[in-house]
Every structure is written in structure tokens, then in C-alpha cells.
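**Q** Sharing a model that was predicted from the sequence below.
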Amino acid sequence: MFVETARHHRVSPLAHVLLREAEPELAAELKPDRDRAMATHLSASITLDAIDRLLDGLRWATFKGPILSEHAHPAPGLRLYNDIDVLVSPRELRAATTRLAEAGWTVADYRDMLRNAATPGEMHWVSPSGILIDLHWSMINMASTRRQFSVPTDEILDRRISTDLGLSSTWALNHTDALVHVCLHAALTGAHRMLLILDADQLARKTTDWDAVVTRAHDWGAETAVAIVLARASALLNTPLPDRLDRELGVSAGLRVVTNAVDRLAPVPALRSSTSVARLMARSARPGSGGTLSAVGAKGMRGVAERLGKGQRRTQPAGREPADDEALEAYLRAVETHAGVSP
């Protein structure tokens, strides 16, 4: 059960490090997870060095996986992740894809994914060595979710910083953007795994300008998401937070009562599945306490309907076709239309 839970929460490499002397037999079961994390991070570092050369002259930055693994993890290089996230301006997405294709990279999406009328905020590429890249023009993938928040790509890229990664350097989000995005991403996925809470904890411990964090959270409409995730980090990992943070983020007393009750009823460390009221609460984070509580009710009713068999199950279409040049062009035109530019 311990191994299963550690893997569910994606902290098995850390568990291996902590247990290898006191519980060597148990730690041995988790050693493959540690080895996989190390190998992934090494490959990501090499791949990002290649991306830096390919995208030279374009504005881009990487976020989440490799950056958090090296700069926001208790054991640098051992954070589990499966792919590399790269953000480019929607105005330069066409140029970025052209360069990747000319260098032998291939599109990993299916044709129907790229022709989706609700244009996804990312597409997927595979490097010649087989590394999966999520190429974002928006930090939020789903169009319906993008409409509820304001996370401007170009402004984020204007604030990007150069940081060390492996034996080289890469472009990354500045600290404030990284913390607010980690909290928003964690909330939108449920904040139900300890790895996501740990990401927020590690970045919060390095934060010196909380006024900037509050301002950015309000600008993005992410204040409730930031409050929920950082409250869980504080409760579970003793993350040091400013006393007035809830008030400055605009979190109401009623919402805090609800979130605290949820976290007591469904503590994140005890979870071993994706279905939980804790996940429902975090995924309902919306700008303002009222919007969040309304979303909790709406999502809860949908969940009940699905469990009773009234919801429609999504099925993968049979015979999906790999993306072709026509689908790629349709996707790029849709992004450019969204950005208000001509190809």
C-alpha cells in the first residue's frame, strides 16, 4: 500500500531516498522510479539545449517538469515528469513549428485534435530521440477554461529569465509567474497529489515578494486557486505563508470554512485515487469565492450524474488519423486568428 500510494502521489523517488538506509528492502522497490526520474531529467536537459539552438531569436520558455525538478525539489533532478513543456508566443508558433519540422521533429497529435474547433492551447511534438514536447501558445489548454482566467502569454515571456539547467542554461518563467502558475495548474488538475503540493511549497519557501504574488494572482483571476493550494501546502508541509495572505487574495471566510472542512474530510496524503471531494474542491477554483462555490455545486452534480450512469462517457474515435500538413495548417491559422495576426 505504501508503494502504491507513493507512486500515486508521484513522490516515489523521494521515498526511495528517504528510506534507502532505514528500510532498504522497501526502498529497493522504489529504486526504478528514482532511476527513471534521473534518466528523464538528463534527457530533458539535453533536449532543452537543442531547443535553445533551434528557437534562437524566438521568445520561448520552459516551465513545470525540468525547471521544478532542478530548482524546486528537495532532491534536485528526482522530480517525476513525463514530458517537457515549452511556451512560445502565439505570434511565433508558426516559426517555431517550422524550425522543429525542419530539424526532424514530428507532430504527435491526431488530425481531429488539431482541427478541434475549441483550439487547444498546446500541441505535441516528438524529438528525433523520442522525447515528448508539449508546445504551448497558452498556459491553459482547454478553451472553456481559458475564458475563465487571464494568463497572457506575451507578458509572461516578457518577464522570462535565463536559469541554469544541467550543464547549460535555459529560458524559464520568473519566480512570481512560476509560483502562481504552479498553484493554478495544481488546482485545475485537482491538487490531489502530494507532488503538486510540494511544488507549491518549494517555490513558496523561496518567495520574497508576496505583494507581487498577490498582484499576479488577481491579474490572472487565480487568487482562489493560489489560496487553496498554498493552504494545503501550509497544512501538510508547514509552508511559511504571510498571515494576511487570504485577506489580500480576497478569500471569503465562508470559502475558507468549506475548503478547511474538505481538507479534513479528505486529506490529500490519504488519497490513492483521482476521485475525491478534495480534487473536486480544487478543480472548482474560479475568480472570486462565490464563483468557486457555485462551481463546486455544478461539478458535484455532474459527478453524481456520471456515477449514476446519466453522464455520457467519452470514447476515443475509432481509426484516428495522424495529423497531416492540412491539419497543422488549420491549427496554426486558428491560433493566429486567436492572437489577431495574419500568417
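**A** Perfect, I can see it now.

**Q** Only C-alpha atoms from now on, for both contacts and neighbour counts.
**A** Noted.

**Q** Which residues in stretch 4-11 does the neighbour count mark as buried?
**A** Across stretch 4-11, burial judged by 16 or more other CA atoms under 10 Å covers 5, 6, 7, 8, 9, 10, 11.

**Q** Please apply the same query to stretch 164-176.
**A** By neighbour count with 16+ other CA under 10 Å, stretch 164-176 contains the buried residues 165, 166, 170, 171, 172, 173, 174, 175, 176.

**Q** now, the most widely separated pair of these?
**A** Checked with CA to CA, those reach their widest spread between 166 and 176, with 22.5 Å between them.

**Q** who's in contact with residue 203?
**A** For residue 203, the contact set (CA atoms under 8 Å, 6 or more residues apart in numbering) comprises 72, 175, 178, 179.

**Q** which secondary structure element contains it?
**A** Following DSSP states H and E, the helix or strand that holds residue 203 is helix 194-205.

**Q** For residue 128, give its distance to residue 107.
**A** Distance, residue 128 to residue 107, by CA to CA, to the nearest Å: 11 Å.

**Q** Quick one: neighbours of the residue nearest to residue 138 when sequence neighbours are not counted, just the number.
**A** Nearest non-adjacent residue to residue 138, counting by CA to CA, 6 or more residues apart in numbering: residue 121, 4.8 Å away. Per other CA atoms under 10 Å, the neighbour tally for residue 121 reads 19.

**Q** ok, second structure coming up, stack it against the first:
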Amino acid sequence: MTDVGELLGSIAASGMECAQGAWPAEPLDDVAWAELLRRVRAERLPGFLVHAIGSGALAATPQQAVQAKREHLVAVGRVLGIETGALQILRQLASAGVQARVLKGPAVAQLDYPDPALRLFVDIDLIVRSDDFDRAVVALTEAGHHRRHRQPRPGFDRRFSKGTSFVVSDHLVVDLHRTFVMGPFGLWVDLVEVWRSSSTFTMGGARLQALDREVRFMHACFHAALGDVVPRLVPQRDVVQMLLDVRLDVDRVLLLARNWRAEAVVAKAVTESWRTLRLDLRPDLVVWALGYRPSRREARELALYSDSESGYARKSLGALRAVPGLRDKAAFLRALAFPDPSYVEGRYVSPRQRLTKGLFAVAGLRSRKRSS
């Protein structure tokens, strides 16, 4: 019986000559095929599924091949709508004097894949400078877009958070970043280096800016290693796709990882991606990653992102040591302990309930630290 989970990894690696895919000799039966389609949708892999069938790697009946193409066409149609909405958002930000760069999705599809139709996406991620963050939020709010989460206190997001999200329509959510992730690793990212140079690509006839190649790879590693408790396949394919590009400056990647205290993040992303996609090449960066051993401190910091019980309070406590200076640490703690009433409204019965839950979460994290 075919292991659908293992097959998904092979599909995610479709088109890579160094991939050791585990392919069934015969087409899947109806039950297994239905399960595969469901998980392909969830993992956003329709482009890779069509490629696997078209290349002959994955055996499929004529009906299954048609269904796969239909899934892909529907997903591509959604992507085109998302791109149109994203261009509108970028125009609204530009009108407010805010420069934004595109993260993940369309930028990676256009810059790092031979065929952008392989790498599909369901939302848009943008990064703006910290000094522009409040202005960007005002611009999108005045344009009628709904902000999902309030900040604890004015100025908190531009100083300490990853960013926020806006619901633009039923089909489009925009994640507005000022750094890559919440928690300590996000605060250690050198944002001056992030903005030092850029790459450009075309979307819908417009020339847009993205992160430069090595910073884009670093963000892919953050996304693959820290973005979800259970790593997703498309971010892992992104890591592999970029790593195998001979234009990637590995020495600069390692320098960025060291300067950002993110060596454990890069090692985790590369190692897990390589194993999941079953690749038989061992480039220098992979050899380094396989041999990297995180310190106890790094292991605790990684656990903030991989532990399903690690919520906002625990990540916030973990971030405290990354906040520079006593004054900023005090402002960080004050905002979390005593947020504005508007932040608490709808989430908790009262500020006291929020503080109590936060203290329980903090106590749990400290207990885990002692046990490790």
C-alpha cells in the first residue's frame, strides 16, 4: 500500500534530478488518489503534482491526470486574482510613500523556479521598513482593509513584532512584515542588511522588488524551520530550490546566519528539507548543516517554534533576551503586561484574565527550561 505522506515528499521534489523519489509502480486506487488530492491541496502542491504526472514519474490513469490538471488550473486562477489584489496593495502603499518588498510566493516563484506555475501561493507577504510600519498600517486601514490583530500598545509592532495581517477580501490576506518571524530569531535579524540590496521581478506587468538572493534564502530557511509546528513541503522545496542554485553565495549565507544568531535555524531548515525531499547530492552547505549541533540555548529557542503548546506568551518571553537595552525591555514587558483595553477586548474577559494566562504560560516555559 502506498504511503501518501512519503509520496507527497516525492511530488514536492518533482523535477529535481538529484531527488530519489519513492514512486508507486501503478496508479493509485480511488481511495488513495482522493486522499492524495486532498493533501496536495492542503500542501499547495498542484503544480508539482501535474509535473510529476507529466514527466512520467507518477503513474496515473487518464482520469487522474485530468483531475490533477483541473486542480492546477483552479489554483492558478486563484493566484492570478491574488496577484491583481497584491498590485493594488502595493500601489496603496506607494501612494503613502511606503516602499515594500515582496516575500515568498510570487517573488520566489518568479526568481527561483524555472516555471512559476509550479510554485503556487494563497496569500501575499510584504516587508516594509520599521520606520514605515505605522504609516503602512494607516494606509491600508484607510483603504478599507481589515486588520486582524491590534497591537498591545502604540508603537509596539514597529519596535518588537513580526508584523500584522490585513483581510483585503474573501480571497486575499496580506501579511505585512517588518521582520521575518516573531520571537527571538525575528529580533536578531539585521534589518539594515535585509534592506541593503534587492532583486527585481515582474508581476502583472509591474516591476517589483524582492529580497536579494542570499537574504531570500535566509527567509526561506526561517519559513521552513520556524513557520509551522509541522514543516510544510513548499517552504522546504524553496530551501532546496535556492540552495542548488550555483549563484547562491554560501559564504555570505553562513555569515548572515552567524551574525543573526540563526545558524541553528539554517541548519534545521536545510537538514529537514533534504531528508524530506530525499535528495542524494551533498553540497557544502548541506554537509555543514548535517554536522551542525545546536547548543542547549539554541535548542530551547528552536523549541519555541516547534512546540505546539508554545503560544504568544511563551514566544514573547523567549524574545525578551533579544530585545536590546533595559529601557526597551521595560517597554516590551509593559506593553505585554498592561496592554491597551482595545487589545484585550474580544480576546479575554478582562485584562486580569489575560495577565493570568500569560503568567501560566511563562511558568510552563520556565519549567521546561529547568527540565532541559
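**A** Arrived safely, thanks for sending. What you see is a predicted model, and the numbers here were worked out from it, not measured in a lab.

**Q** circling back: I'd like to know which of the contacts of residue 203 of structure 1 are buried.
**A** By 16+ other CA under 10 Å, the contacts of residue 203 of structure 1 give 72, 175, 178, 179 as buried.

**Q** and which of those is nearest residue 154 of structure 1?
**A** In terms of CA to CA, no member of those lies closer to residue 154 of structure 1 than residue 178, at 14.8 Å.

**Q** what number of residues lie near residue 71 of structure 2?
**A** By other CA under 10 Å, the residues close to residue 71 of structure 2 number 19.

**Q** meant to ask about residue 288 of structure 2, not that
**A** When counting by other CA under 10 Å, one arrives at 15 neighbours for residue 288 of structure 2.

**Q** is it true that it lies in a helix?
**A** Yes. Assessed with DSSP: H, G, I helix; E, B strand; the rest coil, residue 288 of structure 2 lies in a helix.

**Q** residues in contact with it?
**A** Shown in contact with residue 288 of structure 2 (CA under 8 Å, 6+ apart): residue 267.

**Q** Tell me the secondary structure at residue 255 of structure 1.
**A** Using three-state DSSP, the structure places residue 255 of structure 1 in helix.

**Q** OK, contacts around the closest residue to it other than its chain neighbours?
**A** Beyond its immediate neighbours in the sequence, the residue positioned closest to residue 255 of structure 1 (CA to CA, 6+ apart) is residue 289, lying 6.0 Å away. Contact analysis of residue 289 of structure 1 by CA under 8 Å, 6+ apart lists 224, 250, 251, 252, 255.

**Q** Residue 227 is in contact with the third one, correct?
**A** It stands for residue 251 of structure 1. Yes. Assessed by CA atoms under 8 Å, residue 251 of structure 1 is found in contact with residue 227 at 7.3 Å.

**Q** out of these two, which sits in the busier spot?
**A** Per other CA under 10 Å, whichever of residue 251 of structure 1 and residue 227 has more neighbours is residue 227, with 27 against 19.

**Q** Now do the more buried one against residue 277 of structure 1, distance only.
**A** According to CA to CA, residue 227 of structure 1 stands 17 Å off from residue 277 of structure 1.

**Q** chain center to stretch 2-14 of structure 1: distance?
**A** Relative to its parent chain, stretch 2-14 of structure 1 has a centroid offset of 19 Å by CA atoms, centre = their mean, to the nearest Å.

**Q** Same question for stretch 127-145 of structure 2.
**A** The answer for stretch 127-145 of structure 2 is 20 Å, by CA atoms, centre = their mean.

**Q** Tell me how far the residue most central in space within structure 1 lies from residue 300 of structure 1.
**A** Residue closest to the average C-alpha location in structure 1 (CA atoms, centre = their mean): residue 185, at 4.4 Å. According to CA to CA, residue 185 of structure 1 stands 20 Å off from residue 300 of structure 1.

**Q** What residue in structure 2 is paired with residue 139 of structure 1?
**A** Aligned counterpart of residue 139 of structure 1 in structure 2: residue 180 (TM-score structural alignment).

**Q** next one: residue 290 of structure 1
**A** Aligned against structure 2 by TM-score structural alignment, residue 290 of structure 1 finds its counterpart in residue 296.

**Q** Residue 364 of structure 2 versus that match, what's the distance?
**A** Between residue 296 of structure 2 and residue 364 of structure 2 the distance is 18 Å, computed by CA to CA.

**Q** before we move on, which element is the alignment partner in structure 1 of residue 141 of structure 2 in?
**A** By TM-score structural alignment, residue 141 of structure 2 lines up with residue 101 in structure 1. Using DSSP H and E, residue 101 of structure 1 maps to helix 93-102.

**Q** And the next helix or strand past that helix?
**A** By DSSP H and E, the next helix or strand past helix 93-102 of structure 1 is strand 106-107.

**Q** and that following strand, how far out from the chain's middle?
**A** Centroid separation for strand 106-107 of structure 1 versus its chain: 22 Å, with CA atoms, centre = their mean.

**Q** how close does it sit to structure 2?
**A** Compared with structure 2 after the fit, strand 106-107 of structure 1 shows a mean deviation of 1.8 Å (mean CA distance after the TM-score superposition for structure 1).

**Q** Of residue 296 and residue 364 of structure 2, give the one with the bigger neighbour count.
**A** residue 364 (14 against 11).

**Q** SS state for that one?
**A** What three-state DSSP gives for residue 364 of structure 2 is helix.

**Q** Okay, the residue nearest to residue 315 of structure 2 when sequence neighbours are not counted and residue 222 of structure 2: tell me how far apart.
**A** Leaving aside its chain neighbours, residue 315 of structure 2 sits nearest to residue 183 (5.1 Å; criterion: CA to CA, 6+ apart). Distance, residue 183 of structure 2 to residue 222 of structure 2, by CA to CA: 12 Å.
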